[in-house]
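> how does the following fold in three dimensions:
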Amino acid sequence: MTDTRPDANRARPEATVHRRRLLADTTPLREPHYRRLWVAGIVTVIGAQLSVVAVPQQVYEITRSSAYVGLTGVFGLVPLVVFGLWGGALADVMDRRRLITITTVGLVVTSLLFWGQAAAGVGNVWLVLGLFSLQQAFFAVNQPTRAAIIPRLLPGEQLPAANSLNMTVVQFGAIAGPLLAGVLIPTIGLPSLYLIDSIALLATLWAVLRLPVLPPTGPTTRAGLRSVLDGFAYLSTQKVLLASFVVDVVAMVFGMPRALFPQIANETFGDPASGGVALGLLFAAMSAGAVIGGVFSGWLPRVRYQGRAVVVCIALWGLAMIGFGVAVGLADPGGPFGRGGGGGRLLLWVALAFLAFGGAVDMISAAFRSTMLQQVAPDDMRGRLQGVFIVVVAGGPRIGDVLHGAAAYAFGTAVAAAGGGVLVVVGVAIACLVFPTFLRYRVGKV
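So this is what the prediction gives:
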């Protein structure tokens, strides 16, 4: 029976409009090339996240030490810095389709080498770390190239929605991958995770091969040191972009406790040393929060003061990591905040909730920072600045791995995680004092 009251019939479409504004904007998916990359990414990121769990887990299984797990940060950081900067310069002077094809093939081959050493049972931590460095070198060239392609496929007003969609897919994979890893490691073994990653990468290779030719739009000079320095010189004149990098470094270096997850899962929440469900949940929790944030990201394009939004999100991230560290300390029988006991499983879910909240606010922050870079930088500088961006986004957590591993060795996992959160809150406050322009940044105003 139809409700004949005028207000009732008008309320329904208004409610629908409000829901649409709240949910993710899928307009960018109408573009076929972007849609293929996005759909292929769903498969690829799940495989990639299996390796994200497999590498630190294999290192921990060989050494039984979070300090060695933290050492993956060093072996990942060096190629990220060198090849991230050089790869960004290459993306400004090369056909971007060709470059991303080469690096995707390199990632497939590296995953196969990971599988080979694990299946052979070599058990050499330095071989694992060496392969990890090679993988990160290909990743460091691939990612800035991929990010620099998006503004060539979509109009500027669709970039916030596209970045949100991209990050939602990445974080969805970061949920499914670790959860699958927690189930698959005890059943089919760790080597199979690397093999699945290799196969999943073929989906992205297919999407990349379907891209149009994307030649450079600026002068085709050599991608050498001078080109990289030109990118830094341009960045030094863009205080908003510089500040966005600084606050992300603060968040990821001091507030990313992932190197602690194998030890926390084993010693605090009762997983076997070879890995289990708690390990998968810890790795997946941040991504679960990020996916929720992405699904309800329809409001992001309407935010005008994006710098302020980033600062608020990073401060909330720091508070979430403080809560996570306290929960771990309470659950650990030998922890600094309590004695654990029967509430250990409940405290696991509390710790996961803090990680999920942190993941949600980090996704929002990352979407705004990506949009700032893509809108402010001209196309002939976009690759180089994306190279700096990938060094910051992926390199910051590598330094964080080293610091958290060392801090856990000296003070325990709970203090390392909670103390890092405190440093994030303090660090972002200092950054606001140094870069007041960042707080005033408004879309279209630099």
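> make it CA atoms for all contacts and neighbour counts henceforth
OK.
> list the contacts for Phe283?
Phe283 makes contact with 53, 174-175, 178-179, 258, 261, according to CA atoms under 8 Å, 6 or more residues apart in numbering.
> now do Gly298
Gly298 sits in contact with 20-25, 161, where contact means CA under 8 Å, 6+ apart.
> save these as TSV, and put in distance to Leu80, secondary structure and neighbour count too.
Formatted as TSV, the contacts of Gly298 follow (distance: CA to CA, whole Å; DSSP: H, G, I helix; E, B strand; the rest coil; neighbours: other CA atoms under 10 Å):
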residue	distance to Leu80	secondary structure	neighbour count
Arg20	38	helix	14
Arg21	37	helix	17
Leu22	36	helix	15
Leu23	34	coil	16
Ala24	31	coil	21
Asp25	32	coil	23
Ala161	27	helix	24
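> before we compare anything, build this one as well:
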Amino acid sequence: MEDRTKDPVAPHDSQARRGPLRRGRSSTSPAPVDAVEGSARAEQPQPASSRARGLAIDTAPLRIPAFRRLFGGVAVTMLGQQMTLVAVPYQVYELTGSSLMVGVTSVVALVPLIVFGLLGGAIADAMDRRRLMLVTSVGAAVTSALLAVQAALPGDGHLAVLWVLTALVSAFAAVNQPARSAVIPALVPVDQVPAANALAMTIRQIGVIAGPLLAGLLIGLGDLFLAYAVDAAGFAVAVLLLRGLPALPPVGVIAERLRLGAAVRGVGEGFAFLRTQPVLLMTFVVDVIAMLFAWPQAVFPELSTGLFAGDANSLGWLFAGVSIGSLVMGLTSGWVSRVDRQGAVVLVAIAVWGVAIIGFGFASTLWLAVLCLAVAGAADMVSAVLRSSMLQLAAPDEMRGRMQGVFLVVVAGGPRLGDLRAGAVAAGFGVTAAMVSGGVLIIVAMLLIAVLVPSFWLFRASHTETSAGR
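Model prediction:
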């Protein structure tokens, strides 16, 4: 693996903090008294309150002022972003009366997300990340404000204007998110990175659930303007919070080269680096497999108008199912922050996702379908937290932005490809076949990866340097 001595967070590596590994104690060497007492205490049963605290989400990173500002920025923007994700397709449908145009709008948003997600990662490795987050947050605030203005003008708006503004929103988000994720290891100690990711992802899930519900309420009242305005206000508050962060300049020789304007070459260097790191590469591969073969949203409309047509708001419950599970897991993710065998737990979590999707495919009642989706969402949350932590810890600082850019593209593109696969299979063979076949393929794929890529299965957070380079 590439030398990490240039990495400013390397001295805080969990192994360095613990000291050298014990090689085994001689049978003739007495154990220290404190070790014996500690062992005796460990064997005593823990009270229920202690076990509950161990399950609860780890809030230790929030004691760090810089991370608290970053977390606050995520919190205030997520609600508005999710409202915009509901308001835009609704407005497109109102303008055109065509579901096809709604689908085209999704592609309009996806293209800049892919392009600027990759370039944004390179940019995040080339300039001060605090400044980059400020610039993109200001851009997002202005764009959301323009969405609010066009919604307030007489008439229903113009499709071309909506598409341009949607593309801009997507582009700003694509540049902002890799920088926001890449700075976490610079703001918190290495052993708190998983907890920091769990906190950020949990607050996102709250936004994913609350945003669409609030947007639906406002849209029902005929107020698209306010739905967009909340998004603009959230980004404006985020700018104020981010201004208090310390400078986060790029690190290393690669950053110096990227300052010359070779952002595209920087993307190529990122992929070249990724090819030499099987563990990092597999964090993307396993997520693509999970989303491609078992992302279920494409079948929700068919189920809501067919099998579950008699259930009130079945479509809303189906769309909320995965996020409900993710939120519950996020709130009880204290144990995830302490996982050492991160690679093994990721593979198991994705296999559980596959099992849950199989159950969803066979579900004959709405409550059982939502329960299976919630289990799938909980497993996906575990996988997402650990995969993000593996990327942040195993990649050197000068590559973290680009790795997060690839992560963003995979996370955004995988579900859309999954919708295409699920819709096509469901149309030809039915919903059950689409979901069950995908779940089975995922389980088989995770078993094969565990055998064929042992470095991923054996990856330990406490041995980041040796594991990532195998």
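> which of the contacts of Phe283 of the first structure does the second structure keep?
Shared with the second structure under both residues aligned by TM-score structural alignment, their matches' CA atoms under 8 Å, the contacts from the contacts of Phe283 of the first structure are 258, 261.
> related to what we said a few turns ago, out of the contacts of Gly298 of the first structure, which two sit at the greatest distance?
Arg20 and Ala161 (12.9 Å; CA to CA).
> can you get me a residue count around the counterpart of Ala126 of the second structure in the first structure?
Aligned counterpart of Ala126 of the second structure in the first structure: Val93 (TM-score structural alignment). Val93 of the first structure has 21 neighbouring residues, counting by other CA atoms under 10 Å.
> over to His404 of the first structure?
His404 of the first structure has 33 nearby residues by other CA under 10 Å.
> ok, back up a step: identify the residues contacting the match of Ala126 of the second structure.
Per CA under 8 Å, 6+ apart, neighbours of Val93 of the first structure: 215-216, 218-223.
> please redo it, this time with the cut-off set to 7 Å
216, 220-221, 223 (CA atoms under 7 Å, 6 or more residues apart in numbering).
> of those residues - the most surrounded one?
Neighbour max across those (other CA under 10 Å) = Ala223, 19 neighbours.
> surely Ile324 of the second structure meets Leu373?
No. Ile324 of the second structure is beyond contact range of Leu373, at 8.5 Å (criterion: CA atoms under 7 Å).
> for Ser164 of the first structure, see how far away Leu23 of the first structure is.
In this structure, Leu23 of the first structure and Ser164 of the first structure are 11 Å apart, going by CA to CA, to the nearest Å.
> I meant to write Trp299 of the first structure there.
In terms of CA to CA, Trp299 of the first structure sits 11 Å off from Ser164 of the first structure.
> tell me the contacts of Thr365 of the second structure?
Shown in contact with Thr365 of the second structure (CA under 7 Å, 6+ apart): no residues.
> host element of the aligned residue in the first structure for Ser50 of the second structure?
Aligned by TM-score structural alignment, Ser50 of the second structure pairs with Val17 of the first structure. Per DSSP states H and E, Val17 of the first structure falls inside helix 6-22.
> for that helix, which outside residues touch it?
Against helix 6-22 of the first structure from outside (CA under 7 Å, 6+ apart): 296-299.
> closest to Leu229 of the first structure out of the residues you listed?
Distances from Leu229 of the first structure to those, taken by CA to CA, are shortest for Ser297, at 35.8 Å.
> aligned to that closest one, what sits in the second structure?
Under the alignment (TM-score structural alignment), Ser297 of the first structure pairs with Ser333 of the second structure.
> just list the residues touching the nearest residue to that match once chain neighbours are set aside, thanks.
Leaving aside its sequence neighbours, Ser333 of the second structure sits nearest to Ile57 (CA to CA, 6 or more residues apart in numbering; 4.7 Å). By CA under 7 Å, 6+ apart, the contact set of Ile57 of the second structure is 330-334.
> tell me the centre residue of the second structure?
Closest to where the C-alpha atoms of the second structure average out (CA atoms, centre = their mean) is Ala384, at 5.6 Å.
> separation between the aligned partner of it in the first structure and Gly130 of the first structure?
Here Ala384 of the second structure is matched to Ala366 in the first structure, going by TM-score structural alignment. To Gly130 of the first structure, Ala366 of the first structure is 29 Å away according to CA to CA.
> cool, and Ala414 of the first structure?
30 Å.
> more neighbours: these two, which one.
Per other CA under 10 Å, whichever of Ala414 of the first structure and Gly130 has more neighbours is Ala414, with 29 against 14.
> wait, that one sits on Ile322?
No. Ala414 of the first structure is beyond contact range of Ile322, at 9.1 Å (criterion: CA under 7 Å).
> now do the same contact list for the match of Ser297 of the first structure.
So Ser333 of the second structure contacts 55-57, 198 (CA under 7 Å, 6+ apart).
> sorry, back to before: closest to Leu77 of the first structure among the contacts of Phe283 of the first structure?
Closest to Leu77 of the first structure, out of all of those and judged by CA to CA, is Arg258, at 15.2 Å.
> contacting residues for the alignment partner in the second structure of the closest one?
Alignment note (TM-score structural alignment): Arg258 of the first structure maps to Gln297 of the second structure. Applying CA under 7 Å, 6+ apart to Gln297 of the second structure gives the contacts Asp419.
> so Gln297 of the second structure versus Leu55 of the second structure, what's the distance?
From Gln297 of the second structure to Leu55 of the second structure the distance is 30 Å (CA to CA).
> what's Gln106 of the first structure aligned with over in the second structure?
That one is not Gln; residue 106 of the first structure is Gly. With TM-score structural alignment as the criterion, Gly106 of the first structure matches Gly139.
> and its match, what element?
Using DSSP H and E, Gly139 of the second structure falls in helix 129-152.
> on contacts alone, who are the packing partners of that helix?
helix 159-182, helix 224-242 (3 or more CA pairs under 7 Å, 6 or more residues apart in numbering; DSSP states H and E).
> right, and these - which one's nearest Ser106 of the second structure?
Here helix 159-182 is closest among these (CA to CA), at 9.1 Å.
> which other helices and strands contact that closest one?
helix 99-124, helix 129-152, helix 397-429.
> what's that helix in contact with?
So helix 159-182 of the second structure is contacted by 92, 105, 108-109, 112-113, 116-117, 120-121, 124, 129, 133, 136, 139-140, 143, 147, 392, 400-401, 404-405 (CA under 7 Å, 6+ apart).
> what subset of those residues is buried?
92, 105, 108-109, 112-113, 116-117, 120-121, 124, 129, 133, 136, 139-140, 143, 147, 392, 400-401, 404-405 (16 or more other CA atoms under 10 Å).
> which non-adjacent residue is nearest Leu366 of the second structure?
Phe308 (6.2 Å).
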